[in-house]
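K.L.:
No sequence on hand, only this structure:
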């Protein structure tokens, strides 16, 4: 694309020797589609927004984690108090002999799975390391770059230890209710979700959980579930030849007419219109 926005190393790194830096987004505003000549890790701390990565939409909120390669196209839209941090790095500048390929999906051509969730425990540990990393990356002493790279190595190992597939949280009692709830919502795309049954199973207050969810994400539980279903529908409309009714069923809508109403309200166009504008013949 001739007018593609490209973010360059020279604008984000203090020198040609610096391998890692931190780019805060407090908050993350709407940002046009772009690529980079560096890579980044994206960690979402609060709020919500629509993250479009290589034309695939993701409704993001607290705990979402992305591994972005230099060539990936992404943008942010429909943001609501979205707070995130970008840990930016240049693979060719890393000097430590660590097994980066095993810790960072997509590193130098390894298998890429861009979207993960991070447990609350992992978020706490990551915050602490990122704070130190940000401090070191701003120093100008001779050892700063080496210290920053050591901290970056610690961070990617923390992320590897505590990340999980969006719909498959490890079954440990230590994970918070919000972790469990968001995972349950992501795993219920094809069938109804009963919050009362979830709360009974977890022995928690439905009212308190609703309040906690809204405080951390800026959305109600129903809004989040509806929007991740619409995002999944957009992906299927773009990349499959399924009928509209089949897509409605695969996104948890038993009534295709109601699906069309919800989809139109969320996107501003009908499913058929959206497919016509965006369908790819992959």
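P.N.:
Perfect, thanks for sending it. This is a predicted model, so every value here is computed, not measured.
K.L.:
going forward, measure contacts between C-alpha atoms and count neighbours the same way
P.N.:
Noted.
K.L.:
so where does residue 32 fall, helix or strand?
P.N.:
Using DSSP states H and E, residue 32 sits in strand 31-36.
K.L.:
swap that for residue 264, sorry
P.N.:
Residue-wise, residue 264 maps onto helix 256-267 under DSSP H and E.
K.L.:
and that helix, which residues are buried?
P.N.:
For helix 256-267, the neighbour count (16 or more other C-alpha atoms under 10 Å) marks 256, 259, 260, 262, 263, 264 as buried.
K.L.:
Report the angle between the next helix or strand after it and helix 256-267.
P.N.:
Following helix 256-267 in sequence order, the next helix or strand is helix 271-278 (DSSP H and E). On the basis of axes from the mean of the first three to the mean of the last three C-alpha atoms, to 10 degrees, helix 271-278 is oriented at 50 degrees to helix 256-267.
K.L.:
Not counting its own residues, what contacts helix 271-278?
P.N.:
Outside of helix 271-278, the residues within contact range by C-alpha atoms under 8 Å, 6 or more residues apart in numbering are 234, 237, 238, 244, 260, 263, 264.
K.L.:
Mind checking what secondary structure the first one has?
P.N.:
Per DSSP: H, G, I helix; E, B strand; the rest coil, the local secondary structure of residue 234 is helix.
K.L.:
so how far is residue 272 from it?
P.N.:
11 Å (C-alpha to C-alpha, to the nearest Å).
K.L.:
So if I had to pick from those two, which one is more boxed in?
P.N.:
More neighbours surround residue 234 than the other of residue 234 and residue 272, with 24 against 15 (other C-alpha atoms under 10 Å).
K.L.:
ok, of the contacts of helix 271-278, which one's closest to residue 85?
P.N.:
The closest of these to residue 85 turns out to be residue 234 (C-alpha to C-alpha; 26.4 Å).
K.L.:
Please name the residues that touch residue 22.
P.N.:
Shown in contact with residue 22 (C-alpha under 8 Å, 6+ apart): 85, 86, 87, 88, 130, 133, 134, 137.
K.L.:
can you rerun that using 7 Å?
P.N.:
86, 87, 88, 134 (C-alpha atoms under 7 Å, 6 or more residues apart in numbering).
K.L.:
Can you list which of the residues you listed are found in helices?
P.N.:
Cross-referencing the contacts of residue 22 against helices under DSSP state H gives residue 134.
K.L.:
Can you show me the helices along the stretch 1-150 of the chain?
P.N.:
Under the criterion DSSP state H, counting those that start in this stretch, the stretch 1-150 of the chain contains helices at 100-103, 120-137, 144-162.
K.L.:
Rebuild the ones you listed as a markdown table, extending it with distance to residue 221 and mean neighbour count.
P.N.:
Output for those, formatted as a markdown table (distance: least, C-alpha to C-alpha, whole Å; neighbours: other C-alpha atoms under 10 Å):
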| stretch | distance to residue 221 | mean neighbour count |
| --- | --- | --- |
| helix 100-103 | 32 | 15 |
| helix 120-137 | 18 | 17 |
| helix 144-162 | 24 | 19 |
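K.L.:
Included below, for side-by-side comparison, is a second structure:
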């Protein structure tokens, strides 16, 4: 299989299907991908976004900020937003590149800080990047399209997401004494994430501080602190909130009787369920369901509402 055909498939699939990378706390828009078997000179130009390139093979030069950098097999180079740059090669470069920008609003502070550091302190050229995670990920992405009939797979999407994150680490690594680990968002806290998953998976069971903390092999005090530090609310209030949210979803999407919904969502009785649901959403479960059929299908009702 020729590299031309692999690159042709990569260009088609990546530019059509991998235009956004999203995960907990992060959203990155991908403006375009490029897989070029023979890249020669281009004009001096600049972008308002990041463009990360990787030299699969060949030799050439990269110009940015009145400086010239040698390009060889395995070199990674990054064009920063607003910087004039140019690629030159007399013999041609086998080149891969991706243009992207951070979506600021849905992205949390931890990732935003990493991409700000990339924009401010990003190293333009990294030689021998083929031995780094970024180089390995580029090579894995290319290999995904080597077979005839290659299509978009889950692996390709995950490789693409990992590649974009690795670019920030490669070109602007965090200082050795960085306190970023302590500043990571709630979703990056493994114990907190495990606690939330356990709660969602066992919604119809009794969920107390003791049962959940035992499952995680931590103290009840530690579990209480996790919810207070990450959400600013108590463990008990979070449980009630999740039960109500789950119940509201069932009311909107299924015809399950209300007494059965109370059981599925872990409420002690239908009366207790009605009282908590009404307190949280300002309307009883039965009325909530009636409103859904009267107004929700027309788009007038939006759920779930923002809860604390």
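P.N.:
Everything's here; your move. It should be emphasised that the depicted structure is a prediction, and the values quoted were computed from it without experimental measurement.
K.L.:
For the two chains, what TM-score is obtained?
P.N.:
With the length set by TM-score structural alignment, normalised by the length of structure 1, the two chains reach a TM-score of 0.44; 155 aligned residues with a C-alpha RMSD of 4.2 Å.
K.L.:
what's the most distant pair in the buried residues of helix 256-267 of structure 1?
P.N.:
256 and 264, at 12.1 Å, using C-alpha to C-alpha across these.
K.L.:
hmm, back to that, in a markdown table: the buried residues of helix 256-267 of structure 1, plus distance to residue 121 of structure 1.
P.N.:
Putting the buried residues of helix 256-267 of structure 1 into a markdown table (distance: C-alpha to C-alpha, whole Å) gives the following:
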| residue | distance to residue 121 of structure 1 |
| --- | --- |
| 256 | 40 |
| 259 | 36 |
| 260 | 39 |
| 262 | 35 |
| 263 | 35 |
| 264 | 38 |
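K.L.:
any idea which of the residues you listed is the one closest to residue 212 of structure 1?
P.N.:
Among those, and counting by C-alpha to C-alpha, the member closest to residue 212 of structure 1 is residue 262, at 25.2 Å.
K.L.:
how much space between that closest one and residue 277 of structure 1?
P.N.:
Using C-alpha to C-alpha, residue 262 of structure 1 is found at 18 Å from residue 277 of structure 1.
K.L.:
Residue 196 of structure 1 too?
P.N.:
Using C-alpha to C-alpha, one gets 39 Å for the distance from residue 196 of structure 1 to residue 277 of structure 1.
K.L.:
quick one: which of these two has more around it?
P.N.:
Neighbour totals were compared for residue 196 of structure 1 and residue 277, and residue 196 leads with 12 against 9 (other C-alpha under 10 Å).
K.L.:
any idea how far the closest residue to the more buried one other than its chain neighbours is from residue 61 of structure 1?
P.N.:
Excluding the flanking residues, the one nearest residue 196 of structure 1 by C-alpha to C-alpha, 6 or more residues apart in numbering is residue 206, at 6.8 Å. Note on residue 206 of structure 1: its distance to residue 61 of structure 1, by C-alpha to C-alpha, is 20 Å.
K.L.:
of the two, who's got more company?
P.N.:
Between residue 206 of structure 1 and residue 61, counted using other C-alpha under 10 Å, residue 61 has the larger neighbour count: 29 against 15.
K.L.:
hang on, the residue nearest to residue 196 of structure 1 packs against residue 198?
P.N.:
No. With contact defined as C-alpha atoms under 7 Å, residue 206 of structure 1 does not reach residue 198; the gap is 8.8 Å.
K.L.:
Okay, helices next: where are they in structure 2?
P.N.:
Ranges of helices in structure 2, per DSSP H, are 3-17, 109-121, 133-143, 154-171, 190-201, 209-216, 220-231, 235-253, 258-264, 270-281, 285-294.
K.L.:
Next, the angle helix 270-281 makes with the longest one.
P.N.:
Translated: helix 235-253 of structure 2. Angle between the axes of helix 235-253 of structure 2 and helix 270-281 is 100 degrees (criterion: the same axes, to 10 degrees).
K.L.:
What residues of helix 235-253 of structure 2 count as buried?
P.N.:
235, 238-248, 250-252.
K.L.:
ditto for the first one
P.N.:
Neighbour counts using 16+ other C-alpha under 10 Å place 3, 6, 7, 9, 10, 11, 13, 14, 15 of helix 3-17 of structure 2 among the buried residues.
K.L.:
likewise the fourth one?
P.N.:
When burial is assessed from 16+ other C-alpha under 10 Å, helix 154-171 of structure 2 yields the following buried residues: 156-157, 159-171.
K.L.:
just checking, what packs against that helix?
P.N.:
Packed against helix 154-171 of structure 2 by the contact rule (3 or more C-alpha pairs under 7 Å, 6 or more residues apart in numbering; DSSP states H and E) you find helix 109-121, helix 133-143.
K.L.:
Now render those as JSON lines, adding mean neighbour count and distance to residue 86 of structure 2.
P.N.:
Formatted as JSON lines, those follow (neighbours: other C-alpha atoms under 10 Å; distance: least, C-alpha to C-alpha, whole Å):
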{"stretch": "helix 109-121", "mean neighbour count": "17", "distance to residue 86 of structure 2": "18"}
{"stretch": "helix 133-143", "mean neighbour count": "19", "distance to residue 86 of structure 2": "22"}
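K.L.:
Out of the ones you listed, which gets nearest to residue 280 of structure 2?
P.N.:
Of all those, it is helix 109-121 that lies closest to residue 280 of structure 2, at 29.1 Å by C-alpha to C-alpha.
K.L.:
Could you check the angle that closest one makes with helix 154-171?
P.N.:
Counting by the same axes, to 10 degrees, helix 109-121 of structure 2 lies at 50 degrees to helix 154-171.
K.L.:
ok, how many other residues are close to residue 185 of structure 1?
P.N.:
23.
K.L.:
just to revisit the earlier point, and the buried residues of helix 235-253 of structure 2, which two are the farthest apart?
P.N.:
Across those, no pair lies farther apart than 235 and 252, at 25.9 Å, counting by C-alpha to C-alpha.
K.L.:
Surely residue 213 of structure 2 and residue 225 touch.
P.N.:
No. In this structure, residue 213 of structure 2 is not within contact of residue 225 by C-alpha under 7 Å, at 11.4 Å.
K.L.:
quick one on the thing from earlier: elements contacting the helix holding residue 264 of structure 1?
P.N.:
helix 244-250.
K.L.:
For the helix it packs on, name the packing helices and strands.
P.N.:
helix 256-267.
K.L.:
ok, back up a step: derive a ChimeraX selection command for the buried subset of the contacts of residue 22 of structure 1.
P.N.:
Selection of the buried residues among those in ChimeraX, burial being defined by 16+ other C-alpha under 10 Å:
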select :86,87,88,134
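K.L.:
Out of the contacts of residue 22 of structure 1, name the ones that lie in strands.
P.N.:
Members of the contacts of residue 22 of structure 1 lying in strands (criterion: DSSP state E): 86, 87, 88.
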